[in-house]
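Asker: Sequence first, then the predicted structure:
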Amino acid sequence: MTMLNNQLASLKVIPVIAINKVEDAIPLGRTLVENGMPCAEITLRTACAIDAIRLMRKEFPEMLIGAGTVLTNEQVDAAIDAGVDFIVSPGFNPKTVEYCINKGVSIIPGVNNPSLVEQAMDMGLRTLKFFPAESSGGVGMLKALTAVYPVKFMPTGGVSLRNLDEYLSVPSVLACGGTWMVPTKLMDEGKWDDLGALVHDAVTHLSGPQS
């Protein structure tokens, strides 16, 4: 998990992606890599997500790839088989966490209150997804949790260029999950140059004074 944390902290932003067509996996991966963001959290909310992960892993072995919206043990198995580096879940399900631990794959489960943080810590986790970030109190809640618990967070949900710096300024935040630079509509329409420009803008922003 230490290596994963270092990778997340280096990247600062993890694109959270819902992909509808498996044939978009390679141009998507190429667009991310060429614009300086060699990472992706592919959510399992679409039928082709696992196949897309498998293709991206084969074509871009250097990418950091996670499976998001993982809800079942079967999805964990499928994601591992496809070659993911880590698992992300929207909530904290002890059964899913335990299964991932037993399988030897890193999991970042979602939490948004002190009780869930303590349950996660009790299972040995120290890196958690803060979700849905903005709806759960945003930076204020994160700062309150940070003052009490020795854990790292990856806030996701409502994060954008507008508030990215504020989230990243919280010492416990490793990286933020975001969808703004990878809109599904642009992928569906094959507008890879437009999507690349959004990714490039995010990377450029991160390289500024707040990085």
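Answerer: Happy to help now that I have it. Numbers count the residues shown, from 1 in each chain.

Asker: rest of the way, CA atoms for contacts and neighbours
Answerer: Fine.

Asker: Can you tell me how far residue 46 is from residue 73?
Answerer: 17 Å (Cα to Cα, to the nearest Å).

Asker: Buried residues, the helix or strand encompassing residue 165. List them.
Answerer: Per DSSP states H and E, residue 165 falls inside helix 164-168. Residues of helix 164-168 classed as buried: 164, 165, 167, 168 (neighbour count, 16 or more other Cα atoms under 10 Å).

Asker: I'd like those residues written out as a markdown table, with distance to residue 143 added.
Answerer: Formatted as a markdown table, the buried residues of helix 164-168 follow (distance: Cα to Cα, whole Å):
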| residue | distance to residue 143 |
| --- | --- |
| 164 | 15 |
| 165 | 14 |
| 167 | 9 |
| 168 | 11 |
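
Asker: and of those, the nearest to residue 200?
Answerer: residue 164 (15.1 Å; Cα to Cα).

Asker: Tell me who's in contact with that closest one.
Answerer: residue 176 (Cα atoms under 8 Å, 6 or more residues apart in numbering).

Asker: which residues of the chain fall in helices?
Answerer: 2-11, 25-34, 49-59, 73-82, 94-103, 114-122, 138-148, 164-168, 184-188, 192-206 (DSSP state H).

Asker: Included below, for side-by-side comparison, is a second structure:
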Amino acid sequence: MTPEPLLAVPAVPVLPVVVVEDAADAVPLARALVAGGLRAVEVTLRTPAALDAIRAVAAEVPRCLVGAGTVVSARAAADAVAAGARFLVSPGWTGGLLDAMEASGVPYLPGVSTASEVMALLERGVREMKFFPAGAAGGAAYLAALAGPLPQARFCPTGGVSAVSAREYLALPNVGCVGGTWVAPPAALAAGDWRRVESLAREAAALGGPPGGAAVSAGATCR
């Protein structure tokens, strides 16, 4: 089973990256994001509530493409897919982790921060990657430099990306979308301020897609 590309049309320029402390927040959060125009969310596997949050969104908000972030082991990949994750994102990669993500049957974004890591993934046929930590690893200028020698690679930069810097990343030909924590800030989640989340999502959606017209696809499934 070959997964479809994750960074594909229809365009969603910003992929919200969230840390869910209480699984009960997951459904209203996802609904607020969708109402604001963002139809995907990356739930990081950083809390005990993460898998239950993924499970709830997958079951109750079908319009939202829910994925798992901070996938750092084969077991985490398997657990996330079993919970309903429709894509996987890792901060980095190893041979074993890449094998597990390839075997999962869902789209995935292994993390890279150097040209050598990008080249190693390209050798294995992987063309879509997470650039992390984007701000600390060189930002938009670094990705722009990679576009010349490695034009076949496409990225979702995450880490230190803001509503302001997102525009710079999205202007690059090798960027499919950006990952953003600012869309669902912890304070808004703690307060249950879903109107705030919806407003931030609407502002993020208005940033528009990247030049190539590609971004996270709300229809990504397995072939």
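Answerer: Nice, thanks for sending it over. These numbers come from a predicted model, not from an experiment.

Asker: of the helices of the first structure, which approaches residue 158 of the first structure most closely?
Answerer: Judging the helices of the first structure by Cα to Cα, what sits closest to residue 158 of the first structure is helix 138-148, at 8.7 Å.

Asker: now the closest one: how far from the chain's centre is it?
Answerer: Between the centre of helix 138-148 of the first structure and the centre of its chain there are 19 Å (Cα atoms, centre = their mean, to the nearest Å).

Asker: Show me what counts as buried in that helix.
Answerer: Neighbour counts over helix 138-148 of the first structure (16+ other Cα under 10 Å) mark 138, 139, 141, 142, 143, 145, 146 as buried.

Asker: Residue 157 of the second structure matches what in the first structure?
Answerer: Using TM-score structural alignment, the partner of residue 157 of the second structure in the first structure is residue 155.

Asker: Find the residue closest to that match in space, skipping its chain neighbours.
Answerer: residue 130 (4.3 Å; Cα to Cα, 6 or more residues apart in numbering).

Asker: contacting residues for that neighbour?
Answerer: Residue 130 of the first structure is in contact with 110, 111, 112, 142, 153, 154, 155, 156, counting by Cα under 8 Å, 6+ apart.

Asker: nearest to residue 183 of the first structure, of those residues?
Answerer: Residue 183 of the first structure has its nearest neighbour among the contacts of residue 130 of the first structure in residue 156, at 15.0 Å by Cα to Cα.

Asker: Any figure for the gap between the nearest residue to that closest one once chain neighbours are set aside and residue 160 of the first structure?
Answerer: What sits nearest to residue 156 of the first structure in space, not counting adjacent residues and going by Cα to Cα, 6+ apart, is residue 177, at 4.6 Å. Distance from residue 177 of the first structure to residue 160 of the first structure, counting by Cα to Cα: 9 Å.

Asker: Neighbour count for these two, which is higher?
Answerer: residue 177 (25 against 17; other Cα atoms under 10 Å).

Asker: Over in the second structure, tell me which residue corresponds to the more buried one.
Answerer: Using TM-score structural alignment, the partner of residue 177 of the first structure in the second structure is residue 179.

Asker: and the gap between its match and residue 193 of the second structure?
Answerer: 21 Å.

Asker: How about residue 13 of the second structure?
Answerer: From residue 13 of the second structure across to residue 193 of the second structure, the span is 23 Å (Cα to Cα).

Asker: okay, these two: which has more neighbours?
Answerer: residue 13 (30 against 16).

Asker: any idea how far that one is from residue 61 of the second structure?
Answerer: Plainly put, residue 13 of the second structure is 20 Å away from residue 61 of the second structure if you go by Cα to Cα.

Asker: dump the residue contacts of residue 144 of the second structure.
Answerer: So residue 144 of the second structure contacts 172, 174 (Cα under 8 Å, 6+ apart).

Asker: Leaving out chain neighbours, which residue sits closest to residue 139 of the first structure?
Answerer: residue 167 (6.0 Å).
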